[in-house]
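Q: Next input, structure requested:
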Amino acid sequence: MAPSRDNLSAVLHKARDLRLEQKELPEPGPQDVVIRIHKVGICGSDVYYWHRGRTARFVVQSPMVLGHEAAGVVETVGSQVTHLRPGDRVAIEPGVPCRLCPICKAGRYNVCPAVQFCATPPVDGTLTRLYRHPADFCYKLPDHVSLEEGALLEPLTVAVYGCQRAGVGLGSRVLVCGAGPIGVVSLLTARALAAARVCVTDISPSRLEFATGQGADGTVLIDGASEEELAGRVVAALGGPPTAILECCGAAPSVRMALQAAAPRAKLAFVGRGPPDMDLPMVTITAKELEINGVFRYANCYPLALDLVASGRVQLGPLVTHRFTLEESESAFQAALDGRGIKIMISVHD
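A: Below is the predicted model of the structure:
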């Protein structure tokens, strides 16, 4: 097939100003590949950029291509690339660090001060027909792993890292706060890592019903009850206080409830993005010797995430509830903002 000369892209100029535009055709550097993007999942950060023009400290100040949960087919390779070739199906790890600083060399490249992350201002993302990326941050997919699953490796990798930071392992009693896409993949990952029981909380009955179908041992609806009462419901659902907590919604009452429910010396991983400041029960944290860990994206987790999917231990297919084309990107972002389904997928190439 002749290379496409079409590089239609979803470009965000400011909040609620998303335009389909032709971008310059990329050429690979010596260590890069050019990928024909096929599938891009919509992340919560993408929705914030589209709806508000910012997320956390990152603000859209110039036109930017959205999207970072992506998979596609290699079209061309750089002269020094040896592990990939045209036609290979790959998942894209969207954060590229400097690789040279002490933080990178210690293996913590996700917090490298110079990291460039797709669709984080001013770096363009992957909602584009053709995309250039460093080859060492692309992962070849086995034949039985779909391109949609390849795109979903990105949120799955967030869950893998979150589980690591929360100490999830054999016999853990795990509390997952929030049943959105990251909460659900955190549930799936905790089950794959041999957690004894997993309880999921949310304000949405339909999302909790979905979590039950994905293997949650118990669910707790956040229904206006006191934090103490909700903590008691969590402990009852788990058959004991949680030893590992994945906080995936970022709401301060949810965090306080989880800390009240927590077992002594439990670990809590902050996966969700909440307000910049938060009141926490320091006496409870101190008395229980609780460990609170931040989670910023992930590092060295893509191979494990891919193995979980390739081995069948994690099934990602049911997460995709709505599908749109690149030309329907505006409708896709509106659907995500409205909270429709679990995961929304955009087909850039069918």
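Q: CA atoms for contacts and neighbours, from now on please.
A: Fine.
Q: got the residue ranges for the strands in the stretch 101-250 of the chain?
A: For the stretch 101-250 of the chain, the strands defined by DSSP state E, counting those that start in this stretch cover 116-117, 130-134, 138-140, 173-177, 197-202, 218-221, 244-247.
Q: tilt between the fourth one and strand 197-202?
A: By that I understand strand 173-177. Interaxial angle of strand 173-177 relative to strand 197-202 (axes from the mean of the first three to the mean of the last three C-alpha atoms, to 10 degrees): 10 degrees.
Q: could you say which helix or strand contains Gln334?
A: Under the criterion of DSSP states H and E, Gln334 resides in helix 329-337.
Q: Tell me the helix or strand right after that helix.
A: Counting by DSSP H and E, what follows helix 329-337 is strand 343-347.
Q: chain center to that next one: distance?
A: 13 Å (C-alpha atoms, centre = their mean, to the nearest Å).
Q: which other residues reach it?
A: The contact list for strand 343-347, computed with C-alpha atoms under 8 Å, 6 or more residues apart in numbering, reads 38-42, 148, 181, 319-326, 329, 332, 335-336.
Q: how deep is Glu21 tucked in, by neighbour count?
A: 14 (other C-alpha atoms under 10 Å).
Q: Might you report the residue contacts of Pro181?
A: Pro155, Leu319, Ile342, Lys343.
Q: before we move on, back to that, need the strands of the stretch 101-250 of the chain in a markdown table (columns: distance to Ser186 and mean neighbour count).
A: Putting the strands of the stretch 101-250 of the chain into a markdown table (distance: least, C-alpha to C-alpha, whole Å; neighbours: other C-alpha atoms under 10 Å) gives the following:
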| stretch | distance to Ser186 | mean neighbour count |
| --- | --- | --- |
| strand 116-117 | 22 | 18 |
| strand 130-134 | 27 | 23 |
| strand 138-140 | 21 | 21 |
| strand 173-177 | 7 | 31 |
| strand 197-202 | 10 | 26 |
| strand 218-221 | 14 | 20 |
| strand 244-247 | 7 | 31 |
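Q: let's see this one next to it:
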Amino acid sequence: MAVGSPSQQPAVGKDQSNLSFILNKPHHVTFQERPVPSLASPHDVLVAVNYTGICGSDVHYYDHGAIGHFVVKDPMVLGHESAGTVVQVGSAVKTLRAGDRVALEPGYPCRRCGPCLAGHYNLCPEMVFAATPPHHGTLTGFWSAPADFCYKLPDAVSLREGALIEPLAVAVHIVRQANVVPGHSVVVMGAGPVGLLCAAVARAFGASVVASVDILQSKLDMARELAATHTYLSRRVSAEENAASVRDLIGLPDGADVVIDASGAEPSIQTSLHVVRMGGTYVQGGMGKNDITFPIMALCLKEVTAKGSFRYGPGDYKLAIDLVATGKVNVKKLISEVVSFDEAEAAFKKVKEGKVIKILIAGPNEKLEKL
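A: Predicted coordinates for the structure are as follows:
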């Protein structure tokens, strides 16, 4: 074999499937056998996918066939929150070998543009991201990716936990954007999976007060179990009234050091700017409508530092894995159910209906065991 060339063909058994869960158009999905991907580069690895979580963006594609200007024009494999087992490595790969269990970072950049060279590869305009048109996702038997975007899991982290590293890395990035430090007070608007994980990461970073806000008591119950010191059930009142109630709840009449919106909902965003203190930090992590009514006077008069947050960047995945391995964040609490591959569509419907916090779909070659 020539130096630098891809390695031999994958050692995939004849009885192993590359069955894939494909979105053809909104609410129309099929299962289809696809060719096992080959290694496009000597720096790539082939991974047998063991578990995949369902993200809100996956459900949005399933429901609408598009997110913003990303439109599903051709059949697309869904899924991007995955963990698996390496089955083949390229000839230039030094960090992984067959049999290693890995969390998959589902997007990889060009590595050459301005954002990439500045250390912000998540902003790369040429990003190849799983289950974002026109790129296929990870709800399949085998997935090929650059080795440096596959993170070896320590023995203390299971493959099921590994599938939750992706949303945890999103939360890590958000909390790092907020520069949370020990002693901070943090309010997290929204207690979906990312909001729950933001609360958990903020606690792990040393925040002394972590308040979760949501419209559903069941989600707040989980927030309290996972990390929150306070929870607030949002009421159908003005943003200013809800904000005053949150400040009263946490005992900080001047507001919180950091407020994170993980919902993308307009009332939540409006409340956030009335909760944050003078000179505090506000981070927008949740995505919603393109245009909303925004309390710009509150932002200006308080001299709030406002930041956006998009996916994850350098170091976020490694830190997320370390938080799970050391027991600082218990992602297992978020797993409501694990289902077989042929139950994928039913799992999507459960997520859409809000019946689960996080559901995992076992890969088509995975022998499923109960939780």
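Q: re the thing from before, between the strands of the stretch 101-250 of structure 1, which gets nearest to Tyr109 of structure 1?
A: Closest to Tyr109 of structure 1 of the strands of the stretch 101-250 of structure 1 is strand 116-117 (C-alpha to C-alpha; 10.7 Å).
Q: ok, back up a step: the helix holding Gln334 of structure 1 vs structure 2 - mean distance after superposition?
A: For helix 329-337 of structure 1, the mean deviation from structure 2 after alignment is 0.4 Å (mean C-alpha distance after the TM-score superposition for structure 1).
Q: Give the buried residues for that helix.
A: For helix 329-337 of structure 1, the neighbour count (16 or more other C-alpha atoms under 10 Å) marks Ser329, Glu330, Ala332, Phe333, Ala335, Ala336 as buried.
Q: and the contacts of strand 343-347 of structure 1, which are buried?
A: In these, burial by neighbour count holds for 38-42, 148, 181, 319-320, 324-326, 329, 332, 335-336, counting by 16+ other C-alpha under 10 Å.
Q: quick check: stretch 76-83 of structure 1 aligns to which part of structure 2?
A: Counting by TM-score structural alignment, stretch 76-83 of structure 1 falls onto residues 88-95 of structure 2.
Q: okay, the helix holding Gln334 of structure 1 sits on what stretch of structure 2?
A: Going by TM-score structural alignment, helix 329-337 of structure 1 sits over residues 344-352 in structure 2.
Q: Map Val181 of structure 2 onto structure 1.
A: So, by TM-score structural alignment, Val181 of structure 2 is matched to Gly169.
Q: OK, contacts around that match?
A: Counting by C-alpha under 8 Å, 6+ apart, Gly169 of structure 1 has contacts Ala190, Leu193, Ala194, Ala195.
Q: again, but for Thr132 of structure 2
A: Thr132 of structure 2 sits in contact with Phe70, where contact means C-alpha under 8 Å, 6+ apart.
Q: thinking again about what came up before, kindly give a single ChimeraX line that selects the buried subset of the contacts of Gly169 of structure 1.
A: A single ChimeraX command is used to select the members of these judged buried by 16+ other C-alpha under 10 Å:
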select :190,193,195
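Q: Dump the contacts of Gly169 of structure 1 to CSV, plus distance to Ala236 of structure 1.
A: Below are the contacts of Gly169 of structure 1 laid out as CSV (distance: C-alpha to C-alpha, whole Å):
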residue, distance to Ala236 of structure 1
Ala190, 19
Leu193, 22
Ala194, 20
Ala195, 17
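Q: any idea which element the corresponding residue of structure 2 for Asp46 of structure 1 lies in?
A: Matched by TM-score structural alignment, Asp46 of structure 1 corresponds to Asp58 in structure 2. Using DSSP H and E, Asp58 of structure 2 sits in helix 56-64.
Q: mean deviation of that helix from structure 1?
A: Helix 56-64 of structure 2 differs from its equivalent in structure 1 by a mean of 0.5 Å after superposition (mean C-alpha distance after the TM-score superposition for structure 1).
Q: Just list what that helix packs against, helices and strands only.
A: Under the contact definition 3 or more C-alpha pairs under 8 Å, 6 or more residues apart in numbering; DSSP states H and E, helix 56-64 of structure 2 sits against strand 66-67, helix 344-352.
Q: What is the corresponding segment of structure 1 for the next helix or strand after the shortest one?
A: Once strand 66-67 of structure 2 ends, the next helix or strand along the chain (criterion: DSSP H and E) is strand 70-71. When strand 70-71 of structure 2 is aligned against structure 1 using TM-score structural alignment, it corresponds to residues 58-59.
Q: average gap between the matching stretch and structure 2?
A: On superposition with structure 2, the mean distance recorded for stretch 58-59 of structure 1 (mean C-alpha distance after the TM-score superposition for structure 1) is 1.4 Å.
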